[in-house]
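**Q** sequence? don't have it. structure:
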């Protein structure tokens, strides 16, 4: 079964990343130390083996060449040749005849003269082969060499040399012991350093983890300070930027909820006041009651408009994917113009349009209708009596540009950057009187951005405001679609 750790629970040390880092360092160093304790020793042994085998072979060859001066070997002649060479005490030297009978043995204590040498090296040498070998066992080097004694191309005997060396073996043991001592010290140092380094690393990770938990609890203003130029410091920077955005989003959300509550509370309060007036006034005449009911209907319509626009903004905030299709912007603008004609006529506003044909964008007809309707309705509502609204549609390069201008009082320069904020209104009293919610331009901006477009606003020379919406132009496959009046 897999053991799970709750998000707020302290992680056990056996599962901590600190232990994993420390074990990683220790395993790597342990592997290096094992290699350090084996490879040099093996190389040293190999060098000693080769040097001793070569040396004994050379000595045996010298002795063999020295005694190979007579046709038949005897104990007296062999002793007479060997003893002046002064090998006594360094090696054990055996000399045999062609049958393997020992004629000379430098180790007098063994008393092997007159016996047959039952050694594999001697047998190989009597067959004409040179033999040399060395091995390490029982804390000593055991080295041997055997060469044939040849007289006029005939093997008349062999020379066998054996060496038992404990001095070089002890030297090798000392090297091993020194390496082990050094390895032990290195292990202790590595263990301490791995604990320190892993703790320093995990401390930074723990700081990030603690910051994440604090932000999870709603403390969006918390920031983590991790210095350096490595990946953890970059991660900390990304975390701080994320919390910045979360804090901004949370502030926008709270302001949005507050503004929405305030906007909804106003018509609700009006409806409550009007209904209380109807209920508390006895003998109210029919015309007054009808007027109150009409006012209630207007406030209800205002609530409906606010709710619909809030739903529209919620849909865009949730990034719901919509199926985009090629849409003729001119046809959409003509529908909007037809719908707003009664409102414009009522206010004495003249709507002028200059719409090019063939201007296609990839979007939805409802979204384009909403953009155009909001901009053109505002241009009519917030105009002066007898004013004008100019709507233009044209294609410029790879863009389709929609321009809506009015001859109204305009927007103060300091308010231009804020007019796309939700529930922001330049003149709150006039906006409410005109039925505005402060959400239309926010919907325009978000809807245009959802389809790859952008909205800009500027004051118009001579008074009024100019809104401009730019969309990427759509071309059919295999050719261009010109924007012209033809």
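**A** Sure thing, it's come through. Note that the coordinates shown come from a computational prediction; the quantities given were computed from them, not determined experimentally.

**Q** contacts, neighbours, all on C-alpha from now
**A** Will do.

**Q** quick one: the strands in the stretch 101-250 of the chain?
**A** Using DSSP state E, counting those that start in this stretch, the strands of the stretch 101-250 of the chain run over residues 102-105, 131-137, 140-151, 154-165.

**Q** okay, pairing it with this:
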């Protein structure tokens, strides 16, 4: 009973068998009652026919003629006067005596059924009154042995029994194929999910129907594709993070060993200690960014939005980065109208913009231009960081928000960073319900645009 096809087959069989039995029962009852009613009507019509003859010629000769007609048929007739005295009979009257009773209310035109209990009584009977010159004169009783009725019902039962067996057999065959047809794609999906649980995500399911099963097969294939992508992302992430952690640790350990074991001049010693401090700071930044990303992945990263006026906010950022711009000889331009506000987390918005501006500083040549812009379009506020630096190749643009992805594959210490900055920016932007778009051309510069919807100019 563990197989779904068996369970479905049994369930379908019980339901269909119950419906067929119910239908056959009422159909059988209807046909049986209809056939018995036909027999009674035929018997009544025969009695009325004799009554019509007797009403025209009610004499001994006519009575004997009617009795003679019925003596060779499967039915019997008994003719009595209005007081119940037998005037003629096609057979012995002993077996019919209990039926020779005149009903209290008798339809003189159509007659009446005297006995219709064909299941328990040996005969069914009808009576037809005979009127001569408007006066009730006699009664014509007609009888038919119920053996013929039982024989008719027995034949009907045999036909129903045969039809029932054929129906059951065909039902079982149909259910077997139907249950297998339903469960076959489910079994393939089970095998596919079993492979996925073992880490094999290259599954392919035949989509043979445009229904719920077809949708389920598409969903499983999509899930397998996503899991395979996540597996590759995880492997790349682990490889990248191990490299990123190993590099500063190697520098720290190597230079620490040199400083400890060798007697170095103060100038060289200070040089190595400076490298150790730089790599320690780099490692600290990396761990902090990984911690931030972990909180974002767990949806435990809270955004505390406030109403921020952009002009003074951008001015503070410009002052903070003034030395960085001056050190590299970059020209910074701020373009922001007065009295323009957005709802955002000030710390996180600052983190977003600092990451973007830091990238622009790293990848711009001395004498380059960097712009921080804000403007309103319809019901949205647009922010943009623009530079004329190295730019990003077009094929690299879809990948720049991946964790540890760098356009510069050399991973130099001067420009490499942690490779997590843009990944964090993307998560923070989406946490604000905003959008981020990047436009870049190699050797011409890059523009990163943020769109905060629903904010109004005051």
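**A** Received, thanks. What you see is a predicted model, and the numbers here were worked out from it, not measured in a lab.

**Q** just give the TM-score of the two.
**A** Once superposed, the chains reach a TM-score of 0.87 (TM-score structural alignment, normalised by the length of structure 2), with 452 aligned residues with a C-alpha RMSD of 3.1 Å.

**Q** ok, back up a step: relative to residue 303 of structure 1, which of the strands of the stretch 101-250 of structure 1 is closest?
**A** strand 131-137 (100.3 Å; C-alpha to C-alpha).

**Q** and the angle for the closest one with strand 140-151?
**A** Per axes from the mean of the first three to the mean of the last three C-alpha atoms, to 10 degrees, the angle that strand 131-137 of structure 1 makes with strand 140-151 is 170 degrees.

**Q** and strand 131-137 of structure 1, how far from the chain's centre?
**A** 58 Å (C-alpha atoms, centre = their mean, to the nearest Å).

**Q** ok, now stretch 306-325 of structure 2?
**A** 51 Å.

**Q** what does stretch 158-177 of structure 2 give?
**A** 34 Å.

**Q** ranges for the strands of the stretch 251-400 of structure 1?
**A** 325-328, 350-355, 360-363, 388-396, 399-406.

**Q** tell me which of those strands sits nearest to residue 248 of structure 1.
**A** For residue 248 of structure 1, the closest of the strands of the stretch 251-400 of structure 1 is strand 360-363, at 29.4 Å, according to C-alpha to C-alpha.

**Q** that closest one vs structure 2, average offset?
**A** With mean C-alpha distance after the TM-score superposition for structure 1, strand 360-363 of structure 1 departs from structure 2 by a mean of 3.6 Å once superposed.

**Q** same question for stretch 30-44 of structure 1.
**A** Relative to structure 2, stretch 30-44 of structure 1 is 3.5 Å off (mean C-alpha distance after the TM-score superposition for structure 1).

**Q** could I get the buried residue list for that stretch?
**A** For stretch 30-44 of structure 1, the buried set under the neighbour-count rule, 16 or more other C-alpha atoms under 10 Å, comprises 30, 33, 37, 41.

**Q** give me whichever of the strands of the stretch 101-250 of structure 1 is most buried.
**A** Comparing those by mean neighbour count (mean count of other C-alpha atoms under 10 Å), strand 140-151 comes out on top with a mean of 25.

**Q** which other helices and strands does that strand contact?
**A** Strand 140-151 of structure 1 sits against helix 17-67, helix 120-126, strand 131-137, strand 154-165, helix 167-216, with contacts defined as 3 or more C-alpha pairs under 8 Å, 6 or more residues apart in numbering; DSSP states H and E.
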